[in-house]
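# Okay, sequence plus prediction incoming.
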Amino acid sequence: MPTSDQNPSMPNRLRLSVVRDTAIVVSLVVLGLYAGSAFLIPLTMALLINVLIIALSDRVIALTKAPVWLANLAGVTVVLVGLFMIMYILGNQATQFARSINTYESQFDEAVNRINDLVGNDITAFIRDNLVNIDMSFVARMLLGSATSLLNQFFLISLYVAFLMAERLAFRKKIRMAAGDPKTGAEFALVLDAISFSLQRYVGVKTFISLITAGISYVVFKTLGLEYSETWAVLTFALNFIPSIGSIIAVLFPAAIALVQFESIGPFLIIVFGCGTLQFMIGNFLDPAMLGRSLNMSTFLVILALMFWTTVWGLIGAFLSVPLTVCILIIFSHIPALRPIAILMSLNGELGDEGPPSGNTV
């Protein structure tokens, strides 16, 4: 009888211990992410860049039948040169923008007055009360600090990428050797192949879509004669990795500069409606069509991920929030024990289970 009285309490104690252990592990992970940000941010960027390089080199092999070493070299060169140019443009023009920020602040009142007749006094008062009070010098310093930090870390990121590419093929062999059992090693290698393929597809397609958006936006900016066109194009590219809010910010900043720079309202309207329509069309039609179910994430999860990674890693975390969360979702979806969590993270419970083409390797 005492035994039967004690048995019902065992599952409860077990559940409580699981909850306790899970809370401890999650707390340690979050603390580790925050405390180790200086080390983890360059490493995370290197891993995502490595995935992009592999996707590009595989595409080169498929199109040209080039040797693997030549395709890898081409992928490394294109991606790292492009990354360096992006960081150089941001660092250089952010410095110029920070130096001239006082000029823009003094001209903003005049710009608000120019649109008074167009939108009415109520909206003008709202713009004056909310936008004029924004500390633009703080924004400029924050962007300048982030761009300079990335430029300073470029060598470290390049070093990580070089070693990751050097161990790409050896890694599969080490996995099979570490597994001990050949069957277990082969199954684990197949899971890695599926994860690698999904990540390559997401990062590659998202980068391609962002390049299209940034390229068209740059043509518009340059045609209008907008100052710092290169910077706004680069920010458009980066901000497109942040869903919904990123595309809004990508239109808002250049539109505000156009409002201040030009005496007429025309360039401002062209950027707002032209680039805004472009962002809407790509975000709602081209993006889902090319990504398919790779970004089948809950909308609440997207906002939650944005807030979490921004809190932990700052502005860089905002840019990396969705790619990192998508990576986690994809990895969880290919691990049977974690697949229920991936289903909860998804929008409708459906996961893209597409695997790698035959012969694809990590």
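Great, that's in hand.
# Every contact and neighbour count from this point should use C-alpha atoms.
Noted.
# elements contacting the helix or strand Phe126 falls within?
Phe126 is part of helix 121-131 when elements are defined by DSSP states H and E. Packing contacts for helix 121-131, counted by 3 or more C-alpha pairs under 8 Å, 6 or more residues apart in numbering; DSSP states H and E, involve helix 101-114.
# Now do the helix or strand following the helix it packs on: distance to the chain's middle.
With elements assigned by DSSP H and E, the helix or strand that comes after helix 101-114 is helix 116-119. Its chain's average C-alpha position is 37 Å from that of helix 116-119, according to C-alpha atoms, centre = their mean, to the nearest Å.
# what's the burial count for Ala170?
A total of 11 residues lie near Ala170 under the criterion other C-alpha atoms under 10 Å.
# for comparison:
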Amino acid sequence: MTSSTSRNALVMIAVVIGGAAVYWLSEILTPLALAIFLLLMTDGLARGLVRHARVSEKVALPAAILLITLAFIGSVWVIIDGAAGFFTKANNLSARLDMVIADVAGMLHLSVAPTAHELVQRFEFERYVGVAAKGVQGFASDAFFVLVYLGFLIASRNGFKKKTDSLFPRDEDRAEAAAVFERIRGGVEGYLWVQTVTGVMIAVSAWVLMMVVGLDNPGFWAFVVFLVCYIPVIGGAVAGLAPPLFALVQFETYTPALVLLIGLQVILFVIGNFIYPRMQGENQNIDPVVILLSLAFWGALWGVTGMFLSTPLTVMAIAILAEFDGTRWIAVLLSGDGEPYPRTEEERARKVETA
């Protein structure tokens, strides 16, 4: 009992110290984590080009690197350009905001409705807008370091095999380490595939709806909807509420905002309840409560970047914890069905029979 208690206490202390170190080193670790994330995407895309497009292995990796780099740079440009356009038009929306506030005050039976300027001064919205603008600027600067990290990671890929052979001299240990890596890569790539496909479906449907309604910058908002689909829980709320809120300010009537709200909720409901579960399969065998806690934990440590990476990091943690007898119970608690990554033939057969 003393040994078990001491071991559990040491584990808890190590987790707390590790979390503090990850938080203090966030400015260094977040670009590196994103670079590793992009490296996995690049590797998966290269293998996909070889398997499905019949591209040679020598051409597949450079083509994948070029596509991922262009997509990443394009994403940064769309975000910065769209945010700049939004902040430029924000100064011309005060009159419409006053009308919306007056209508809401009338519904609440308030005798005197505050103006938008008064609300801005009372709640210090200017400070929050400044923080948001600073965050966009920081995202652009971090993007440069992400690409630098990605370049060095790709350049060092050739040495991974030699390092693995030196770390695991025995064939059994090396095979076991390779199996763990395959589980991590398969889980992360499966998660990326499902989120990307469903995100494209939601973004395209939302873009068509916003074009029909006539919302300004529909391409920017569709791209924002696509990006937030990678954030569990919060992403759906942002995708379903952000465009209607800005339609509420843009148009003279409330009908376009109501159409956007209902239409986006229908899109999210259909894809989230019928298409997403069928595509998900076993790629994300995580308990829903764990997804929420992981989102809060990594969001507190690394902000928005942590929210984006919360689920892939949890997939990696489950794959590693499930490999060792002393920590497998943690992986069992984190998994959705209580059977994370079966290691033996009996476990695999039992999981197939259960499914």
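Alright, I've got the coordinates. This is a predicted model, so every value here is computed, not measured.
# follow-up on the earlier one: with the second structure superposed, average distance for the helix or strand that the helix holding Phe126 of the first structure is followed by?
Per DSSP H and E, the first helix or strand lying C-terminal to helix 121-131 of the first structure is helix 136-152. Compared with the second structure after the fit, helix 136-152 of the first structure shows a mean deviation of 3.0 Å (mean C-alpha distance after the TM-score superposition for the first structure).
# Kindly report the same for stretch 18-28 of the first structure.
Relative to the second structure, stretch 18-28 of the first structure is 1.7 Å off (mean C-alpha distance after the TM-score superposition for the first structure).
# so that stretch corresponds to what in the second structure?
Stretch 18-28 of the first structure corresponds to residues 7-17 in the second structure, going by TM-score structural alignment.
# ditto for stretch 173-193 of the first structure
Using TM-score structural alignment, stretch 173-193 of the first structure corresponds to residues 162-182 of the second structure.
# Check which residues of the matching stretch are buried.
174, 177, 180 (16 or more other C-alpha atoms under 10 Å).
# among those residues, which are in helices?
174, 177, 180 (DSSP state H).
# quick one: which of those residues is nearest to Phe123 of the second structure?
Among those, Val180 lies closest to Phe123 of the second structure (C-alpha to C-alpha), at 49.9 Å.
# How about the contacts made by the closest one?
Neighbour list for Val180 of the second structure: 319-320, 323 [criterion: C-alpha atoms under 8 Å, 6 or more residues apart in numbering].
# try 7 Å this time
Taking C-alpha atoms under 7 Å, 6 or more residues apart in numbering, we find Val180 of the second structure in contact with 319-320.
# Which positions in stretch 307-323 of the first structure come out as buried?
308-310, 312-313, 316-323.
# what do you get for stretch 42-58 of the second structure?
For stretch 42-58 of the second structure, by 16+ other C-alpha under 10 Å, it's 42-47, 49-50, 55.
# Kindly report the same for stretch 250-258 of the first structure.
250-252, 254-258.
# Stretch 17-28 of the second structure now?
Neighbour counts using 16+ other C-alpha under 10 Å place 22-23, 26 of stretch 17-28 of the second structure among the buried residues.
# which of those lies closest to Val131 of the second structure?
Closest to Val131 of the second structure, out of all of the buried residues of stretch 17-28 of the second structure and judged by C-alpha to C-alpha, is Ser26, at 18.0 Å.
# Would you mind finding the match for the closest one in the first structure?
The alignment partner of Ser26 of the second structure in the first structure, by TM-score structural alignment, is Ser37.
# any idea how far the closest residue to its match other than its chain neighbours is from Thr22 of the first structure?
Residue nearest to Ser37 of the first structure in three dimensions, not counting chain neighbours: Trp313, with 6.4 Å by C-alpha to C-alpha, 6 or more residues apart in numbering. To Thr22 of the first structure, Trp313 of the first structure is 23 Å away according to C-alpha to C-alpha, to the nearest Å.
# equivalent range in the second structure for stretch 255-265 of the first structure?
Against the second structure, stretch 255-265 of the first structure falls on residues 244-254 (TM-score structural alignment).
# whoops, I mixed them up, stretch 339-351 of the first structure
Under TM-score structural alignment, the match for stretch 339-351 of the first structure is residues 328-340.
# ok, back up a step: in helices, which of the buried residues of stretch 307-323 of the first structure appear?
Filtering those for helices - DSSP H - leaves 308-310, 312-313, 316-323.
# So which residue is dead centre in the second structure?
For the second structure, Phe308 is the residue whose C-alpha lies nearest the centre (C-alpha atoms, centre = their mean; 2.6 Å).
# if I pick the counterpart of that one in the first structure, what's in contact with it?
Residue pairing (TM-score structural alignment): Phe308 of the second structure is matched to Phe319 of the first structure. By C-alpha under 7 Å, 6+ apart, Phe319 of the first structure lies in contact with 238-239, 241-242.
# so which strand or helix has the alignment partner in the first structure of Val197 of the second structure?
Matched by TM-score structural alignment, Val197 of the second structure corresponds to Phe208 in the first structure. Element membership for Phe208 of the first structure, per DSSP H and E: helix 182-224.
# with the second structure superposed, average distance for that helix?
Mean for helix 182-224 of the first structure is 2.2 Å (mean C-alpha distance after the TM-score superposition for the first structure).
# Past that helix, which element shows up next along the chain?
Next element after helix 182-224 of the first structure (DSSP H and E): helix 229-239.
# now the angle from whichever helix or strand comes after that following helix to helix 182-224?
Following helix 229-239 of the first structure in sequence order, the next helix or strand is helix 245-261 (DSSP H and E). Counting by axes from the mean of the first three to the mean of the last three C-alpha atoms, to 10 degrees, helix 245-261 of the first structure lies at 20 degrees to helix 182-224.
# To what extent does the helix or strand just after helix 245-261 of the first structure diverge from the second structure after superposition?
Per DSSP H and E, the first helix or strand lying C-terminal to helix 245-261 of the first structure is helix 266-269. By mean C-alpha distance after the TM-score superposition for the first structure, the fitted helix 266-269 of the first structure averages 1.6 Å away from its aligned residues in the second structure.
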